[in-house]
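**Student:** Generate a structure from the sequence data that follows.
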Amino acid sequence: MFHGPAADCGPDHAVAYKTRLGIIMFVIYSLIYIGFVAINVVKPSLMAIPVIMGLNMAVVYGVGLIVFALILALIYNHKCTKQERLTTAAHEAKETK
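**Tutor:** I've put the predicted structure just below:
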């Protein structure tokens, strides 16, 4: 009810960079996840092997996937924010000339 007007974002000059980076990170994560699924399909008994501090490979790999996804998200956010600043500054510099 006390909602203000939406922020004016303007054009996104870093969209190509962000798309490419997102696809690359998606492929990397997908390959690692496919490894998890492949182990479960081909040799599920491997997932029962204790790996670290008594935790089996299924738990370690599963938690590792979650942590890796969070790390990728942080990297993506950092790199895209940096690229947005660079491309916006370059675009504004072109317009002032």
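**Student:** going forward, measure contacts and count neighbours with C-alpha atoms only.
**Tutor:** OK.
**Student:** What ranges does the chain have for its helices?
**Tutor:** 15-42, 57-96 (DSSP state H).
**Student:** Redo those as a markdown table? Include distance to residue 51 and mean neighbour count.
**Tutor:** Below are the helices of the chain laid out as a markdown table (distance: least, C-alpha to C-alpha, whole Å; neighbours: other C-alpha atoms under 10 Å):
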| stretch | distance to residue 51 | mean neighbour count |
| --- | --- | --- |
| helix 15-42 | 15 | 13 |
| helix 57-96 | 6 | 14 |
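**Student:** here's the other one to compare against:
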Amino acid sequence: MEAKGFYHERASRVAKTLFPRNENSPQAEVKQRTPGKRSPASSLRQCKTAKRLVTKKAAAVSMSLVRDNKDRWMADIEQRLAVRTAELTAERARVDNL
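**Tutor:** From the prediction side, this is the model:
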């Protein structure tokens, strides 16, 4: 019996100490006999490098989108400020004429 951790799929350390694996079970024997498939180190490095480059490119694209969005937002704020300033100037001129 292997207990799972509360937040993770892997067994917790406490569960491993409380419920040690049964070394004599048929499943343990099969697992010990079959070696794990491992990739060569060079392909692992290439995979990590490719993943990092893709991540960097995605980050650069999202940053450019954020900058474009911020520029549009600033232009909108400046336009609204100019309109409001013109309204206040017109209202002040109207009050002065009264």
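**Student:** Give me the TM-score for these two chains.
**Tutor:** The TM-score (TM-score structural alignment, normalised by the length of the first structure) is 0.42; 48 aligned residues with a C-alpha RMSD of 2.6 Å.
**Student:** re earlier: and the helices of the first structure as CSV, adding distance to residue 50 of the first structure?
**Tutor:** Below are the helices of the first structure laid out as CSV (distance: least, C-alpha to C-alpha, whole Å):
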stretch, distance to residue 50 of the first structure
helix 15-42, 15
helix 57-96, 6
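**Student:** Could you say which helix or strand holds residue 61 of the second structure?
**Tutor:** Using DSSP states H and E, residue 61 of the second structure maps to helix 41-97.
**Student:** Go ahead and measure how far that helix is from the middle of the chain.
**Tutor:** In this view, helix 41-97 of the second structure has its centroid 20 Å away from the chain centroid, taken as C-alpha atoms, centre = their mean, to the nearest Å.
**Student:** Tell me the helices and strands packed up against it.
**Tutor:** Using 3 or more C-alpha pairs under 8 Å, 6 or more residues apart in numbering; DSSP states H and E, no helix or strand is in contact with helix 41-97 of the second structure.
**Student:** Near the nearest residue to residue 50 of the first structure once chain neighbours are set aside, how many residues? Count them for me, please.
**Tutor:** Distances taken as C-alpha to C-alpha, 6 or more residues apart in numbering put residue 56 closest to residue 50 of the first structure, at 4.0 Å, once the chain neighbours are dropped. For residue 56 of the first structure, the neighbour count with other C-alpha atoms under 10 Å is 15.
**Student:** Pretty sure residue 56 of the first structure sits against residue 63.
**Tutor:** No. In this structure, residue 56 of the first structure is not within contact of residue 63 by C-alpha atoms under 8 Å, at 11.0 Å.
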